[in-house]
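J.: got a structure for you, letters missing:
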């Protein structure tokens, strides 16, 4: 789990742009990245939707904390 969390954090930071949370294409790209990472580490398919939604919500919170 620690490796997955580390890679997810890295991927989110790399994909985060100024207005990523406002553009549907950028959000879709982030969701695809998260799904690929989860699949890579054998995350259960029935739990992936919830995990992807959770990661995107956390990324939104993280981006909100970065705004000045």
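T.: Received it, and whenever you're ready, just let me know what you need. Just so it is clear, the model here is predicted, and its values are computed rather than measured.
J.: from now on I want contacts and neighbour counts done on CA atoms only, so please keep to that.
T.: Fine.
J.: for the protein, longest helix please?
T.: helix 48-66 (DSSP state H).
J.: how far does that helix sit from its chain's centre?
T.: How far helix 48-66 lies from its chain's middle: 6 Å, per CA atoms, centre = their mean, to the nearest Å.
J.: tell me the buried residues in it?
T.: The neighbour-count check on helix 48-66 (16 or more other CA atoms under 10 Å) flags 51, 52, 55, 56, 59, 63 as buried.
J.: A further structure is provided below for comparison with the first:
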């Protein structure tokens, strides 16, 4: 699941994704879809989605290259 999450986020990043709400919304949707696919608890999906996006923001400098 983690590898699929990373690949999904990487494929959908744009140059200015941290400033565009529409891109962030799409990433949230994709992450939530993956969490549901792997049976992640619905009560914990929002926190997990926020965590994934925060980690992506901290790592995006390396992914953009």
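T.: Ah, there it is. None of the values given here were measured: they were computed from a predicted structure.
J.: quick one: TM-score?
T.: Superposed pair, TM-score by TM-score structural alignment, normalised by the length of the second structure: 0.92. Supporting alignment: 65 aligned residues with a CA RMSD of 1.5 Å.
J.: now check the first structure for the residue matching residue 7 of the second structure.
T.: Here residue 7 of the second structure is matched to residue 10 in the first structure, going by TM-score structural alignment.
J.: so that match is in which element?
T.: helix 2-15 (DSSP states H and E).
J.: what does that helix rub up against?
T.: Identification of contacts with helix 2-15 of the first structure by CA atoms under 8 Å, 6 or more residues apart in numbering yields 26, 29, 30, 33, 34, 37, 38, 41, 59.
J.: so the helix or strand following it matches what in the second structure?
T.: Later in the chain than helix 2-15 of the first structure, the nearest helix or strand by DSSP H and E is helix 24-40. Using TM-score structural alignment, helix 24-40 of the first structure lines up with residues 21-37 of the second structure.
J.: now do the buried residues in that stretch.
T.: Neighbour counts over stretch 21-37 of the second structure (16+ other CA under 10 Å) mark 23, 24, 27, 28, 30, 31, 32, 34, 35 as buried.
J.: widest-spaced pair of those?
T.: Spatial extent of these (CA to CA) is set by the pair 23 and 35 at 18.4 Å.
J.: name the nearest residue to residue 35 of the second structure, sequence neighbours excluded.
T.: Spatial nearest neighbour of residue 35 of the second structure, chain neighbours left out: residue 45 (6.9 Å); criterion: CA to CA, 6 or more residues apart in numbering.
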